[in-house]
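In: sharing a model that was predicted from the sequence below.
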Amino acid sequence: MWTNLKSNFKIVQTMRKSFIDRHLSTSISEALRYLPVVTLTGPRQSGKTTLCREKFPELPYANLEDATVMDEVNADPKAFLNKYPQGAIIDEAQNYPQLFSYLQVLVDEDRFQGRNDRRFIVTGSNNFTLMEKMSQSMAGRTAVMTLLPLSTQEILNYVPQASASQLILNGGFPAIWTADERGRSLQLSNYYTTYIERDVRRLINVVNQRAFQTFIRLCAGRIGQEFNASSISNETGVSVPTIKNWLSILNASYVIHLLQPYHANISKRLTKTPKLYFYDTGLAAFLLGINTIEQLDTHPLRGNLFENMVVNDFIKHGTNAGREEFLSFYRDKSQHEVDIIRTLTDKVEAYEIKSSQTFHTDFFNNLNYIRPLLTEKLVKTAVVYDGNQENAQAENAFLNFRHIFD
């Protein structure tokens, strides 16, 4: 325990020294060269505000969770926007999604007048509310980007000594990396009660709060497994439609995401059920009651959490570049499974994820199985694991999880 506390203290001191540079900032700057608005979504506490204010200090800042600002917006939204002749950062826009309609008029008027010097960055934590209004008003006028919690590479740039277990346990919320063990637990508890339950209450009427709490913990216990709404319904006593509704809200709020099964015109019968993951492994570990590295390293779901971390890094590799990664998994009725199928136009890559620190050649069994099924479309296969031995050039490559995208 003392070793872990000392290690965590070193990490805390390192992370407090400087702003954590986010890879997405380059994509935002590039988008603002061509478009008047960037819409930045992502979970609460993922660092959206810090990124915008640190990287774009020339833009004024307005937070729509500030009651005074909201009074001003409600009174005269057009006048509010015109206060910013050079543009602004408008934070927590899901609190007033109608703002996009007024922003559309302003942007179109700027274009008509030949103005090209006003830029807005609009952020929001609820994808459903934000995207519904934005898609109606801002087509062709905004770049939509997502800032997820810190990627493994973003953390390792500042804390190169962090182990896989520390990365899983802490997850990617920046504030967690500036806290000690006790602070981590308190912040995640506060995140769950303040943000997750509050956001859910805003979107749906949760009549049975205890059933919902059971539901989200059951989801944490099913990381990396196919999502079975009927099974969870039986364990919570809540109807299947309600379970599916709760899942959709948690997905829209960047708490849970589903990895869809791979579908192709091949002769095998493939599963049609998606697999469940959390956007943050630290939150998932907290919901599982895992509070120390010792607990994590002996927990039966440690491998699932490692897989979740790697899947998230594939997703973040795309979102941090301002694009979507097209990911799926392979599983057929004979239970042959490959954890990630990454589609690149007309080619695919296949990855197995293993939490072991020791490499075994049988890690390639399922990759070798699907090779003739995917034929010439398959251009790369690799095992991603927690060991130090690597061979990135072989037909079947094996990589440490830190070096997937090197």
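Out: Yes, it's here.
In: from here on, just use CA atoms for contacts and neighbour counts.
Out: Noted.
In: from the middle of its chain, how far away would the helix or strand hosting Glu197 be?
Out: For Glu197, the enclosing helix or strand under DSSP states H and E is helix 197-203. For helix 197-203, the separation from the chain centroid amounts to 19 Å (computed by C-alpha atoms, centre = their mean, to the nearest Å).
In: and that helix, which residues are buried?
Out: 197, 199-200 (16 or more other C-alpha atoms under 10 Å).
In: ranges for the strands of the stretch 101-250 of the chain?
Out: Ranges of strands in the stretch 101-250 of the chain, per DSSP state E, counting those that start in this stretch, are 119-124, 142-146.
In: so the longest one versus strand 142-146, what angle?
Out: Strand 119-124 and strand 142-146 are oriented at 40 degrees to each other (axes from the mean of the first three to the mean of the last three C-alpha atoms, to 10 degrees).
In: I figured Phe120 hits Val37, correct?
Out: Yes. In terms of C-alpha atoms under 8 Å, Phe120 counts as a neighbour of Val37; the distance is 4.8 Å.
In: give me the more crowded residue out of the two.
Out: Under the criterion of other C-alpha atoms under 10 Å, the comparison of Phe120 against Val37 puts Val37 first, with 27 against 23.
In: who's in contact with the more buried one?
Out: Neighbour list for Val37: 119-122, 141-143 [criterion: C-alpha atoms under 8 Å, 6 or more residues apart in numbering].
In: thinking again about what came up before, indicate which one of the strands of the stretch 101-250 of the chain is closest to Thr3.
Out: Nearest to Thr3, of all these, is strand 142-146, at 36.1 Å by C-alpha to C-alpha.
In: so what secondary structure elements neighbour that closest one?
Out: strand 37-41 (3 or more C-alpha pairs under 8 Å, 6 or more residues apart in numbering; DSSP states H and E).
In: after the strand it packs on comes which helix or strand?
Out: Using DSSP H and E, the next helix or strand after strand 37-41 towards the C-terminus is helix 48-55.
In: in that next one, which residues are buried?
Out: For helix 48-55, a neighbour-count test (16+ other C-alpha under 10 Å) marks 48-49, 51-52 as buried.
In: next up, a second structure to put side by side with the first:
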Amino acid sequence: MIERICHIDKELEDSIFLFGARQTGKSTFLRQKFPDSIYIDLLDTTIKGRFSRRPSLLYEMLSNKEVGTLVIIDEIPEVPELLNEVHRLMSEKGLVFILCGSSARKLKRKGYNTLGGRAYPVYLFPFVSAEIPDFDLQQAINYGMLPPHYLAKNSHRRLSAYIDVYLKEEIKEEALVRNLNTFQRFLEVAALTDGEMINNNNIAQDCGVSANTVGNYFDILEDTLLGFRVPAYTKTMKRRLVQAPRFYYFDIGVANHLLHRKE
């Protein structure tokens, strides 16, 4: 097994939100690092159904646990109503939680309890070269650094499925954009300009939308952890910023696949 670099203490004193893009290995990492924790997997439809119908069940299950007991709830955005019970258990019983998910956007958009600063965010990213014995640069460039893709012999189909699932579950089902085809075109243009300074007007012309819409699209990519913007460097806080930020996909394999998926 590959040991991940993620700075979470073995003995946690504070609760955390662990965020990371799909398939970065969050669940595997948590199961390996905290094998003695109470683990609640909301991807299990039976468990999800029980808590969806009665969120207070979580409090009933855990209220008799000792102070400092670690509880991991995987995919907390699936049943965000549980956050009220988590809040109660932290405040009244002194339990410690790791709340895992692929995006905080669902929680923010619908105004769910984000624990008011009682849990700090930690991010698990795709592989980095320091984690991988005998790191293969060609494999990383071709297929990216998401664990299932880097470790596969040929992950072209996996990359296609990954992007399709992202478009369907993260974008379409959450109604984040009105026109999915336009957003898909934006993903490709963003891949073409990966690492370059962002020009919203130029990208807007290529996609047939407004510059404001392009800005919103970049916000979606950041909120769903598919990419990130790097602000332009400035020496002083008093001077007006004259350069644009740059945008990078978290995983080069995703960017490359978006560029060549129609070939």
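Out: Received the coordinates, thanks. Quick caveat, the model's predicted, so the values are computed rather than measured.
In: any chance of the strands of the stretch 101-250 of structure 1 in a markdown table, with distance to Glu226 of structure 1 too?
Out: Shown next, in a markdown table, are the strands of the stretch 101-250 of structure 1 (distance: least, C-alpha to C-alpha, whole Å):
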| stretch | distance to Glu226 of structure 1 |
| --- | --- |
| strand 119-124 | 30 |
| strand 142-146 | 25 |
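In: okay, these, which one's buried deepest?
Out: strand 119-124 (a mean of 24; mean count of other C-alpha atoms under 10 Å).
In: residue range for that strand in structure 2?
Out: Against structure 2, the aligned range for strand 119-124 of structure 1 is residues 96-101 (TM-score structural alignment).
In: how big's the offset between that stretch and structure 1?
Out: Superposed on structure 1, stretch 96-101 of structure 2 shows a mean distance to its aligned partners of 1.4 Å (mean C-alpha distance after the TM-score superposition for structure 1).
In: give me the distance from that stretch to the chain's centre.
Out: The answer for stretch 96-101 of structure 2 is 13 Å, by C-alpha atoms, centre = their mean.
In: also stretch 227-237 of structure 2?
Out: In this view, stretch 227-237 of structure 2 has its centroid 22 Å away from the chain centroid, taken as C-alpha atoms, centre = their mean.
In: show me what counts as buried in that stretch.
Out: Judged by neighbour count (16+ other C-alpha under 10 Å), stretch 227-237 of structure 2 contains these buried residues: 227-229.
In: okay, the residues you listed in TSV with distance to Tyr150 of structure 2 next?
Out: Conversion of the buried residues of stretch 227-237 of structure 2 to TSV gives the following (distance: C-alpha to C-alpha, whole Å):
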residue	distance to Tyr150 of structure 2
Gly227	18
Phe228	21
Arg229	24
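In: quick check, nearest of the buried residues of helix 48-55 of structure 1 to Ser25 of structure 1?
Out: Ser25 of structure 1 lies nearest to Leu51 out of the buried residues of helix 48-55 of structure 1, by C-alpha to C-alpha, at 7.2 Å.
In: my guess is the closest one contacts Ile28. True?
Out: No. Leu51 of structure 1 sits out of contact with Ile28 when judged by C-alpha under 8 Å, with a separation of 10.2 Å.
In: so what's Ile121 of structure 1 up against?
Out: Ile121 of structure 1 neighbours (C-alpha under 8 Å, 6+ apart): 37-40, 52, 88-90.
In: indicate which one of the strands of the stretch 101-250 of structure 1 is closest to Ile341 of structure 1.
Out: Minimum separation from Ile341 of structure 1 across the strands of the stretch 101-250 of structure 1 (C-alpha to C-alpha) falls at strand 142-146, 21.6 Å.
In: which part of structure 2 lines up with that closest one?
Out: Alignment of strand 142-146 of structure 1 against structure 2: residues 119-123, by TM-score structural alignment.
In: can you count the residues close to the alignment partner in structure 1 of Arg157 of structure 2?
Out: In structure 1, the residue paired with Arg157 of structure 2 is Leu186, using TM-score structural alignment. Leu186 of structure 1 has 14 neighbours, counted by other C-alpha under 10 Å.
In: ok, Leu186 of structure 1 - contacts?
Out: Neighbour list for Leu186 of structure 1: empty [criterion: C-alpha under 8 Å, 6+ apart].
In: how much space separates it from Ser253 of structure 1?
Out: As defined by C-alpha to C-alpha, to the nearest Å, Leu186 of structure 1 lies at a distance of 21 Å from Ser253 of structure 1.
In: quick one: the helices in the stretch 101-250 of structure 1?
Out: In the stretch 101-250 of structure 1, the helices defined using DSSP state H, counting those that start in this stretch lie at 127-137, 152-156, 164-170, 181-190, 197-203, 209-220, 229-236, 240-252.
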